[in-house]
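S.K.: no sequence on this one, just coordinates:
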């Protein structure tokens, strides 16, 4: 394994794409710990100041598209997400007149659709990043690296960056990598638009990004504040407008997010700024621009998730002020191939850019894994309503499939398998054979399995911590159960059974009657037990690294530190092992997908 590449400050000229508003464009890389922008030799003939007239800037933005480039549906009609986005951006550029048009993505462009299988799991198996390919064809000006860009390892990401991203991809807070070089990504870009000097920099979430990857053990990030303090004030002295392309999240409790970023920008730089955000899947300014999402004069925008909307903000930039003239979210029209409503779609883009890639995955998409289902407990409404509140039939099937496959395909003994509730994002249709594409939509994330060693006492602590994370009856009306509730609530294989007594608050929640392999947990004292779980949770995300949890009416409960336990990376993806079990089944593999009482929840 090569040593981590040194991150040194440098600036280099690059060519803007043919439809870009930038006349000149430069990539900037900075060291997160040493050199700053002030140390860089600046480009010759860089303008000393902005023009007298204002800059009219029309900014389109996406975030958290999660590979939803196109959503096929042979019955209701396909949703051509990126063809609709490309059409609107293209139209704006053609009609720009004295406006400048930029198109940006705030990250999490991958992980969420079957097209991710084209990424493979190694540099050798990589075929294509459909999302980056689609962005390139639509004239994206820049994207930031979201946490899910790293899901399949940095060698896969490097292939996507080098082969499919014809635009700058940004992250200013990568501190070290043995794989990614500064030719693969940049901290920021600067460019000129009609004499105006514009900087765009990227930030990646440190809370949810997989680090210490098997293919890049030296990979790490530093907190956003460290990076900002190091390079941004010096950069801001050279430009007239700063655009923060942030994958930190909006109003994320207990972390430095977009609100704090906006306030930091207002306090530490003297030029106008805007935060284009992602990560939290938030829809901002859906009913028009609202100053509720402006902090110390710095606006924050975000456009939902999963290809639901394209954001647009119209800005007037003057020498020292920024005025938001308009902001809105354009809904992506569902099932546009069969709707009778007028839809703006770039048909040529769909045919020339998207369709040839889709043809490469047709056979995989349509592989049948199970016959038609009649089990309403497996449908999407039922799954989304139950995944955070108690036992879930679909999770039982998944964890039991892994448990049963552990000795055959994983060649390891295992006591318990766990799956994160928020990694299950959908359900299965009734009366329709189950295909690979449909199963992928249920569990789209590329979590690789990790084998964790723990004592019976530690397993008891883990189960107790898990019980405190459950969504309680008193809070259900205030939460959207169809959205992500990032508490890290886990579902377990049938080898582990237990009861949760909720009590009146999470502090009073207690676990009782824990059994393992049909015996009281106390019968295993003195033994080392094994837990299989995806690497996202094994890495301590969603409150599994010992930090305080944000729970109903309290943040005083410390979560269990799963990250501190000994673990072994097994390699196979959680979803792939489940799919292999379905393929190997001689009967309908989903017949056993039911609630069997392994978890009992009472209000005692």
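M.R.: Cool, the structure landed. Computed from a prediction, not measured in an experiment: that's the story for all the values here.
S.K.: Please count neighbours and contacts with C-alpha atoms only from this point.
M.R.: OK.
S.K.: For residue 166, grab the count of nearby residues.
M.R.: Other residues near residue 166 come to 19 when the count uses other CA atoms under 10 Å.
S.K.: shouldn't it be in contact with residue 136?
M.R.: Yes - in this structure residue 166 lies within contact range of residue 136 using CA atoms under 8 Å: 5.3 Å.
S.K.: Which SSE is immediately downstream of the host helix or strand of residue 266?
M.R.: Residue 266 belongs to helix 258-268 when elements are defined using DSSP states H and E. Later in the chain than helix 258-268, the nearest helix or strand by DSSP H and E is strand 273-277.
S.K.: Could you check how far that next one is from the centre of its chain?
M.R.: Its chain's C-alpha centre and that of strand 273-277 lie 18 Å apart, by CA atoms, centre = their mean, to the nearest Å.
S.K.: With stretch 169-179 instead?
M.R.: On CA atoms, centre = their mean, the centre of stretch 169-179 falls 17 Å from that of its chain.
S.K.: repeat for stretch 389-407
M.R.: With CA atoms, centre = their mean, you get 24 Å for stretch 389-407.
S.K.: One more: stretch 88-95?
M.R.: For stretch 88-95, the distance to the chain centre is 28 Å (CA atoms, centre = their mean).
S.K.: mind checking the longest helix of this protein?
M.R.: In terms of residue count, the longest helix belonging to the chain (DSSP state H) is helix 393-409.
S.K.: got the angle between the helix or strand immediately after that one in the chain and helix 393-409?
M.R.: Using DSSP H and E, the helix or strand that follows helix 393-409 in sequence is strand 416-420. Here strand 416-420 runs at an angle of 130 degrees relative to helix 393-409 (axes from the mean of the first three to the mean of the last three CA atoms, to 10 degrees).
S.K.: Strand 416-420: what's the following helix or strand?
M.R.: Past strand 416-420, the next helix or strand by DSSP H and E is strand 434-435.
S.K.: what does that following strand contact?
M.R.: Under the criterion CA atoms under 8 Å, 6 or more residues apart in numbering, residues 365, 366, 367, 368, 369, 370, 371, 372, 373, 428 lie in contact with strand 434-435.
S.K.: okay, now the one to match up with it:
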């Protein structure tokens, strides 16, 4: 591999390790320096090195957290908290160590996937077996690190153990199981904040035996930097010093929530520029846990069926990292659910010898990076191999003589002791919730395939049902009944089969943590919203080349029955028009000044982030640089009610999902030919 030369000097000061210049590889040869500023608050441009307790089930022998503000200025100085030596890279000339990073991302609480007919897939328990085997077989010069690149919440029924308020909290299933699994460290993903930073802090305090990282999340009233998470950490394992930095997407994290209004996320690039040189100077190798997404700007990969806005993605992070240090650096990614380097290193994922990798999502793979690192050689003599270990799905219906049998989960593929002692108690806590019948489905037209295929291209019968249910339920809202309701297409995550309907089956339809927010809108504002919405439709010419099961991240919205309109497609998205609009049966032209109330889900009310209801151009592959409507300018009544819970209450009251109570296509949206 090739390497650039970065010879900017690193100097020492009486205050600790003083860092200067664009890169700091030469720091490896310097002696440690004492700091005499014990317990002082780190100054601007300074991080304080604080000893911490590693996860006792993990591999880290000594752990240090780097505390201080990584955003106010480039970090020039690292000081020890207690006057002890600042730890320098420990590899001596001629020594070589192997660092093996076992990683996953975007687990979304898919610890164990439950299925009545196929059997349960023990995803995390399979990983635990692989990690334990790797640690047991590791050579004396081989360090094994087990990490998460974020989004460890939101997506399975285990989320319900978190509750919706501190009083409802039972357990943080993800963090509890990770602690027992031996996860060494994790970064904060955007979905960690879905239920608010207050509940995340409770989950962290109760169940996380490992540190959390993010160099660019700041100003939360609940999750406090340096108390609940830090920008970076230093880990000693098998004579190797590993620097770790966490990054969180600034595009899709839920900021602006009413109970934590000051929380914000800085651009990842700003954070990495400020922090990486200092961390690299005292490390043999740096692992960047980046929950920012594969690519840069608008990019399509992983769960995205069309391009989505990711901002400062891993391409930009890797490029800047390569310019800031000669040390070996790997970017362990997440957020976009991208499967990378399946069959070994793909050269497209090497940016100036900085490796980018990602292990898809939902526990589909355990990523495996093996790096051979020589003292003082930087990336000139850095060897790495990359692989993905498939996590096998269960299907107990398949017989041993079937060719698919070997690829499916079988006895012995998972750590049974872990599943029994850690996951089973969590499932037991969920038993009554999961199995609870909330009603029945009377029709057979609402299956997953049909609902997923139709959610981006026009009217969707399940979205119709959901929105109409919220309007009816709004009779119980604190400020009275709403006129209309909306929900984004990507939030319709599954369908329902005819027959009895369990809580879990409906949870699969609506896994996201959305509350209800009510805004007052004029007829003219609703007209403008509909006009903006039609440009987001997946057009007929696009459907054949689009994976309809993936995310089309355009922010296309579905509405309740009181809003009816037609779409004149035009020649392209920019020329598409919303026509023949009626609100409660009245032509839009007659009610432009009239005020109505609209129920929003949290994701859209906050501007939809990468799906852009925030004034930025519509993404998701829509051409023409069409500006989105910024709904954040509306005044919202934050009801505190949960969208999914209100729909479930509607189902319980009616006892069924049927055409009679809204699960049908009624022509509220028509596509003109």
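M.R.: That came through fine. Please read these numbers as outputs of a predicted model, since none were measured by experiment.
S.K.: what TM-score do we get after superposing?
M.R.: Once superposed, chain against chain, the TM-score is 0.94 (TM-score structural alignment, normalised by the length of the first structure); 596 aligned residues with a CA RMSD of 2.0 Å.
S.K.: quick one: the longest helix of the first structure to the second structure mean distance?
M.R.: Following superposition, helix 393-409 of the first structure is found to deviate from the second structure by 0.8 Å on average (mean CA distance after the TM-score superposition for the first structure).
S.K.: so where do the strands sit in the stretch 151-300 of the second structure?
M.R.: 185-187, 212-213, 217-218, 232-237, 240-248, 264-265, 285-291, 297-299 (DSSP state E, counting those that start in this stretch).
S.K.: And the strands in the stretch 501-650 of the second structure, which stretches?
M.R.: Under DSSP E, counting those that start in this stretch, the stretch 501-650 of the second structure gives strands at 515-522, 557-559, 563-568, 577-583, 586-587, 595-601, 636-642.
S.K.: how much does the last one stray from the first structure?
M.R.: After superposition onto the first structure, strand 636-642 of the second structure lies on average 1.2 Å away from the residues it aligns with, using mean CA distance after the TM-score superposition for the first structure.
S.K.: residues in the first structure aligned with that strand?
M.R.: Strand 636-642 of the second structure lines up with residues 567-573 of the first structure when matched by TM-score structural alignment.
S.K.: Residue 80 of the second structure contacts residue 16, doesn't it?
M.R.: Yes - counting by CA under 8 Å, residue 80 of the second structure does reach residue 16; the two are 7.2 Å apart.
S.K.: more crowded one of the two?
M.R.: The neighbour comparison of residue 80 of the second structure against residue 16 (other CA under 10 Å) goes to residue 80, with 27 against 24.
S.K.: quick one: the nearest residue in space to that one that is not next to it in sequence and residue 63 of the second structure, what's the gap?
M.R.: The shortest distance from residue 80 of the second structure to any non-neighbouring residue, by CA to CA, 6 or more residues apart in numbering, is to residue 49 (4.7 Å). Applying CA to CA, to the nearest Å, the value for residue 49 of the second structure to residue 63 of the second structure is 10 Å.
S.K.: Comparing the two, which residue is more hemmed in?
M.R.: A direct count of neighbours by other CA under 10 Å for residue 49 of the second structure and residue 63 places residue 49 higher, at 26 against 21.
S.K.: which SS class is the more buried one?
M.R.: With DSSP: H, G, I helix; E, B strand; the rest coil as the basis, the three-state label of residue 49 of the second structure is strand.
S.K.: so what corresponds to it in the first structure?
M.R.: Residue 49 of the second structure maps onto residue 11 in the first structure, by TM-score structural alignment.
S.K.: hang on, its match packs against residue 28?
M.R.: Yes - with contact defined as CA under 8 Å, residue 11 of the first structure counts as touching residue 28 (4.5 Å).
S.K.: overlap in contacts of these two?
M.R.: Joint contacts of residue 11 of the first structure and residue 28 (CA under 8 Å, 6+ apart) do not exist.
S.K.: how close does the residue of the second structure positioned farthest from its centre sit to residue 524 of the second structure?
M.R.: If you look at how far each residue of the second structure sits from its centre, by CA atoms, centre = their mean, the farthest one is residue 590, at 43.7 Å. For residue 590 of the second structure, the distance to residue 524 of the second structure equals 10 Å [CA to CA].
S.K.: Next: residue 584 of the second structure.
M.R.: Using CA to CA, we find residue 584 of the second structure at a distance of 14 Å from residue 524 of the second structure.
S.K.: These two - which one has more neighbours?
M.R.: Neighbour count, other CA under 10 Å: between residue 584 of the second structure and residue 524, residue 524 has more, with 17 against 13.
S.K.: Show the contacting residues for that one.
M.R.: 588, 591, 592, 593.
S.K.: For those, which single residue is the most surrounded?
M.R.: Busiest of those [other CA under 10 Å] is residue 588, holding 22 neighbours.
S.K.: hang on, that residue packs against residue 578?
M.R.: No - counting by CA under 8 Å, residue 588 of the second structure does not reach residue 578; the two are 10.9 Å apart.
S.K.: Find residues that contact each of these two.
M.R.: Common neighbours of residue 588 of the second structure and residue 578, counting by CA under 8 Å, 6+ apart, are residue 527.
S.K.: on that earlier part again, any chance of the contacts of strand 434-435 of the first structure in a markdown table with neighbour count as columns?
M.R.: What follows is the contacts of strand 434-435 of the first structure, written out as a markdown table (neighbours: other CA atoms under 10 Å):
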| residue | neighbour count |
| --- | --- |
| 365 | 20 |
| 366 | 14 |
| 367 | 15 |
| 368 | 17 |
| 369 | 23 |
| 370 | 20 |
| 371 | 15 |
| 372 | 17 |
| 373 | 18 |
| 428 | 26 |
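S.K.: Looking at these, which are in helices?
M.R.: residue 365.
S.K.: Same list (the contacts of strand 434-435 of the first structure) but as TSV, adding distance to residue 77 of the first structure.
M.R.: Listed next are these as TSV, based on distance: CA to CA, whole Å:
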residue	distance to residue 77 of the first structure
365	16
366	16
367	20
368	20
369	23
370	23
371	22
372	20
373	22
428	18
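S.K.: Can you say which two of the contacts of strand 434-435 of the first structure are spatially most distant?
M.R.: 365 and 373 (18.2 Å; CA to CA).
S.K.: which residues in the second structure does stretch 156-164 of the first structure match up with?
M.R.: The aligned range for stretch 156-164 of the first structure in the second structure is 199-207, by TM-score structural alignment.
S.K.: what lines up against residue 66 of the first structure once you look at the second structure?
M.R.: Match for residue 66 of the first structure (TM-score structural alignment): residue 108.
S.K.: Pretty sure its match sits against residue 148.
M.R.: No - contact criterion CA under 8 Å: residue 108 of the second structure and residue 148 do not qualify, at 11.1 Å.
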